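Trainee: Quick one: sequence and predicted model below, then my questions.
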Amino acid sequence: MLEALLFASSRAVDEGTIERVCGLRGEEIGEAVREINEELAGHPFIVEALDGKYLMKLKREYEIAVSSFFESKLLSKAELRTLAVIAANEPLDISSLVAYRGGASRRHLRKLRSLGLISVSREGRRKVLRTTAKFKSMFSVESGGEMVEPGDGGSGDKT
């Protein structure tokens, strides 16, 4: 049931949803994910845990191999630059982003939010931007912010 839930979901699934749908909790989820990943070892998919959520996705080497077959890009260069500024400076307030990237960045924010790549929260009077678990998964970034080389697992030399 967990494999079906993760396969059908276009977003990372939180533990509460997994418990509701599958009846699994805590370590049972981790064990089920390990079993699924063992079964998928020879397949192009993997289940990843990101910030307490789970996502089934293509393994990085397959993402790279098939990316050239998709004509339309998900984000424009300008949207990618805006996203990069957020990722490099998070938490970043909206006014600082607009001062740096210009008024068009507000339009970029709408798209980035709709894709689930950034979140906006209120801290006092400021609206603060942060990247999400989906961003980290999509761009192979560890929670600590370091880029992960394909097949590296985060332990390689970062020179």
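Mentor: In hand now; what should we look at?
Trainee: hey, let's count contacts and neighbours off CA atoms from now on
Mentor: Fine.
Trainee: A helix includes residue 108, no?
Mentor: Yes: secondary structure of residue 108 (DSSP: H, G, I helix; E, B strand; the rest coil): part of a helix.
Trainee: Share the number of residues neighbouring the residue nearest to it when sequence neighbours are not counted, please.
Mentor: Once flanking residues are discounted, residue 108 sits nearest to residue 79: 5.4 Å by C-alpha to C-alpha, 6 or more residues apart in numbering. Neighbour count of residue 79, defined by other C-alpha atoms under 10 Å: 18.
Trainee: hang on, residue 79 packs against residue 113?
Mentor: No: the criterion here is C-alpha atoms under 8 Å, and residue 79 misses it with residue 113 at 11.4 Å.
Trainee: Residue 108: what's it in contact with?
Mentor: Listed by C-alpha atoms under 8 Å, 6 or more residues apart in numbering, the contact set of residue 108 reads 78-79, 82.
Trainee: structure B:
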Amino acid sequence: MKYLLFATMQIALLLAAPSASFSQQQLISDPEIYEKEHFKKRCGTVEYGPNLIDRIDINNDTLIDAVVNEGDITCDGTRGPDCTADGCPHNFYLQVKEGGYFMIATAQIYGYDFIQRFGNKVFILKMHPRFCDRTDSEPCQMTVRVRGTKFLTISKK
């Protein structure tokens, strides 16, 4: 009986854990303001390009979400200070009905297309070939869709 009670308590804690971690994440008022404030603190001089942020509904909930391209930032004369051979950081934010946004993912990618395929909006993420388990030089193209707060990989090539 003692073990049954202990096992039940463990299961209850495990089921509560995902919702507890989600509720601990801080909502931000606007991803653009948040990212610009971050780079103002980090850089002496900072410039933002016209492709810094895309405001699109990435998870089909009718709320306008945001994708921030850190490759469109110039920090102390260096364009895309965190860009590498793997691409530039892109931060994906979801808007919530209660107001505000939270980040659901960061990806080091070359870029993306957001297209409609078979009635669903999907991302075609252009990435380093190693993300598709390849050694050639052609970028990997990973097709993903956002459902709820999760990225679901549909295909890689």
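Mentor: Received, thanks. Keep in mind that this is a model prediction, so the values were computed, not measured.
Trainee: Please state their TM-score.
Mentor: With the length set by TM-score structural alignment, normalised by the length of structure 2, the two chains reach a TM-score of 0.25; 68 aligned residues with a C-alpha RMSD of 5.1 Å.
Trainee: circling back: may I see the buried residues of the one helix or strand the residue nearest to residue 108 of structure 1 maps to?
Mentor: Secondary structure assignment for residue 79 of structure 1, by DSSP states H and E: helix 77-89. By neighbour count on 16 or more other C-alpha atoms under 10 Å, the buried set for helix 77-89 of structure 1 is 79, 82-83, 86-87.
Trainee: what's the distance between the closest residue to residue 7 of structure 1 other than its chain neighbours and residue 22 of structure 1?
Mentor: Setting aside the residues directly before and after it, residue 7 of structure 1 is nearest to residue 56 in space (C-alpha to C-alpha, 6+ apart), at 6.0 Å. Separation of residue 56 of structure 1 from residue 22 of structure 1 (C-alpha to C-alpha, to the nearest Å): 16 Å.
Trainee: neighbour count winner among the two?
Mentor: A direct count of neighbours by other C-alpha under 10 Å for residue 56 of structure 1 and residue 22 places residue 56 higher, at 23 against 16.
Trainee: can you pull the buried residues of the helix or strand where residue 103 of structure 2 lies?
Mentor: Secondary structure assignment for residue 103 of structure 2, by DSSP H and E: strand 101-109. Of the residues in strand 101-109 of structure 2, 101-103, 107-109 count as buried by neighbour count, 16+ other C-alpha under 10 Å.
Trainee: For those residues, could you give me a markdown table that also reports distance to residue 11 of structure 2?
Mentor: As requested, these are arranged in a markdown table below (distance: C-alpha to C-alpha, whole Å):
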| residue | distance to residue 11 of structure 2 |
| --- | --- |
| 101 | 30 |
| 102 | 27 |
| 103 | 28 |
| 107 | 32 |
| 108 | 35 |
| 109 | 38 |
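Trainee: Could I get the contacting residues of residue 2 of structure 1?
Mentor: Taking C-alpha under 8 Å, 6+ apart as the test, what residue 2 of structure 1 contacts is 18, 22, 32.
Trainee: Mind doing that once more with 7 Å?
Mentor: Listed by C-alpha atoms under 7 Å, 6 or more residues apart in numbering, the contact partners of residue 2 of structure 1 are residue 22.
Trainee: separation between it and residue 134 of structure 1?
Mentor: When residue 2 of structure 1 is compared with residue 134 of structure 1 (using C-alpha to C-alpha), they lie 19 Å apart.
Trainee: Excluding sequence neighbours, find me the nearest residue to residue 143 of structure 2.
Mentor: residue 124 (4.6 Å).
Trainee: After the helix or strand encompassing the one you found, which helix or strand is next?
Mentor: Using DSSP H and E, residue 124 of structure 2 sits in strand 120-127. Using DSSP H and E, the helix or strand that follows strand 120-127 of structure 2 in sequence is strand 140-147.
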